[in-house]
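Peer 1: how does the following fold in three dimensions:
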Amino acid sequence: MQERGVRKIRKGVVTSNKMDKTIVVKVEGLKLHSRYQKYIKRSKEFKAHDPNNECQMGDIVEIMETRPLSKTKRWRFVKLIERPIGAADNS
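Peer 2: Model (predicted):
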């Protein structure tokens, strides 16, 4: 039996939860400039599957790479790491 490959895991902030069962997560990182040897902040947004619609804007979440779920959705929500202090809990 063949082993499953290692999947990428990213940590980021939820920037949108307006779609049904989908969140948009912004992941930021630092990249070293090749000539000037200074760090530049880079960010990328990923669409992730959130089956229970439990994420809110501003949440810090962990997402994992998965098979394509739609045209642009290739990540899935794994766990909630931190919720902002002032966020209302509508559960």
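
Peer 1: could you use CA atoms for every contact and neighbour count after this?
Peer 2: Will do.

Peer 1: where along the chain do the strands fall?
Peer 2: Using DSSP state E, the strands of the chain run over residues 9-16, 22-32, 39-49, 60-65, 75-82.

Peer 1: compare with the first, here's sequence two:
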Amino acid sequence: MPGAYWHFGELRSFMGDQANKKTMTGVVVSSKMDKTVVVKVERRFAHPVFKKVVKTTKKYKVHDERNECVEGDFVRMQESRPLSKEKRWRLLGVVAREKSLVSEKAE
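Peer 2: Below you'll find the model as predicted:
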């Protein structure tokens, strides 16, 4: 069976890793690096003591192979193996383009 191996009497698969990887969406805040964009992800959760909904943001460096993203784009990303010291995410696609870029192309 390709993509499988025996581990202590149990058959395991190593090709099904794609389903276990996390995906997130966020806004591109910087696209100045080559093949890398910085994406800001907003997360909301209820505070465990005060029960108030709290917003936190975190920035991730995402691998953009074709340099297709610009600042303001809403993108989806997936975790991957470490690509550099700080890059652990790959770009899956652009969900929505920045509004000013779309209006310039229409003219």
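
Peer 1: quick check: TM-score for this pair?
Peer 2: TM-score for the superposed chains, counting by TM-score structural alignment, normalised by the length of structure 1: 0.92, backed by 89 aligned residues with a CA RMSD of 1.1 Å.

Peer 1: coming back round to it: quick one: closest of the strands of structure 1 to residue 1 of structure 1.
Peer 2: strand 60-65 (21.8 Å; CA to CA).

Peer 1: which positions in structure 2 sit opposite that closest one in the alignment?
Peer 2: Counting by TM-score structural alignment, strand 60-65 of structure 1 falls onto residues 74-79 of structure 2.

Peer 1: re earlier: comparing the strands of structure 1, which comes out most buried?
Peer 2: Scoring the strands of structure 1 by mean neighbour count under mean count of other CA atoms under 10 Å gives strand 60-65 as the most buried, with a mean of 20.

Peer 1: average offset between that strand and structure 2?
Peer 2: Taken over the aligned residues, the distance from strand 60-65 of structure 1 to structure 2 averages 0.2 Å (mean CA distance after the TM-score superposition for structure 1).

Peer 1: tell me the angle of that strand relative to strand 75-82?
Peer 2: Using axes from the mean of the first three to the mean of the last three CA atoms, to 10 degrees, one finds that strand 60-65 of structure 1 and strand 75-82 are set 160 degrees apart in direction.

Peer 1: give the other helices and strands that strand 60-65 of structure 1 contacts.
Peer 2: Contacts defined by 3 or more CA pairs under 8 Å, 6 or more residues apart in numbering; DSSP states H and E place strand 60-65 of structure 1 against strand 9-16, strand 75-82.

Peer 1: can we see that at 10 Å?
Peer 2: strand 9-16, strand 22-32, strand 39-49, strand 75-82 (3 or more CA pairs under 10 Å, 6 or more residues apart in numbering; DSSP states H and E).
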